[in-house]
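1. coords please:
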Amino acid sequence: MSAHCHRRQDRRRGSRGPDPRPGRESLMAKKSKIAANERRRLVVARFALRRAELKEIIRTGTPEEKAAAVRELARQPRDASATRVRNRDSVDGRPRGHLTKFGISRIRFREMAHRGELPGITKASW
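-> Alright, predicted model coming up:
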């Protein structure tokens, strides 16, 4: 097997190292993704009360009421379900590594903690 072939396998595994292009370390999520997520939040809030009522009917109602409630729930928009909302970093919209307690991603948390911008957060030392 030639050296060229090994490089291709390494590339497939994703072990290329950091992105060599300048300025790629602080990427922000696409504006459209952030906007879509905010739109979903509004839809969830608008339908939350009715969804809760329908879920309660499905849980406790008669078979006819349940069937009607399931049909009505199915007619609602998909984005009315709270599970469709994605937790994102409040600063740059990063969708992965979100820390709920702080509302930011793990990377942003680390940067802010090192700069002393998070009160009460210190590096572990033992």
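2. hey, let's count contacts and neighbours off CA atoms from now on
-> Noted.
3. so what's residue 78 closest to, chain neighbours aside?
-> residue 84 (7.8 Å; CA to CA, 6 or more residues apart in numbering).
4. also this sequence, please, to line up against the first:
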Amino acid sequence: MASKSLIQREKKRQKLEKKYHLIRRSSKKEIKKVSDLSDQLKIHGKLQSLPRNSAPTRLHRRCFMTGRSRANYRDFELSGYILREMVHACLLPGATRSSW
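-> Have a look, this model is predicted:
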């Protein structure tokens, strides 16, 4: 299980990303519209002044049960190991058992 601090850090990033999403999106649209290089640099400076953790590329998917950041299935939002355990315990309907 992931440490609680990592999970909290990820939640904080999600909040920041939601907070600055519209500002970031509108700034990127402005950069595309403006043809003057000096204006583009001003808008780009505004983008860079936003917090780093508000960038969507800094977000990671995590298993909602364990907080594990690797080997996650998007459909189930579970890590592979937990998914396998749940299938073997017949907790996920429609999933077939397999052993590997």
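5. circling back: what's the counterpart of the residue nearest to residue 78 of the first structure in the second structure?
-> Counting by TM-score structural alignment, residue 84 of the first structure lines up with residue 58 in the second structure.
6. what range in the second structure matches the longest helix anywhere in the first structure?
-> In the first structure, ranked by residue count with DSSP state H as the criterion, the top helix is helix 31-60. The aligned range for helix 31-60 of the first structure in the second structure is 4-33, by TM-score structural alignment.
7. same thing with stretch 108-119 of the first structure?
-> Residue span in the second structure matched to stretch 108-119 of the first structure, by TM-score structural alignment: 82-93.
8. quick one: contacts of the matching stretch?
-> Stretch 82-93 of the second structure is contacted by residues 76, 95, 96, 97 when judged by CA atoms under 8 Å, 6 or more residues apart in numbering.
9. can I take it that the first one is in a strand?
-> This points to residue 76 of the second structure. No - counting by DSSP: H, G, I helix; E, B strand; the rest coil, one finds residue 76 of the second structure to be coil, located in no strand.
10. stretch 81-98 of the second structure: how far from the chain's middle?
-> 25 Å (CA atoms, centre = their mean, to the nearest Å).
11. straight-line length of it, end to end?
-> With CA to CA, to the nearest Å as the measure, the first residue of stretch 81-98 of the second structure is 12 Å from its last.
12. next, the buried residues of that stretch.
-> 83, 84, 86, 87 (16 or more other CA atoms under 10 Å).
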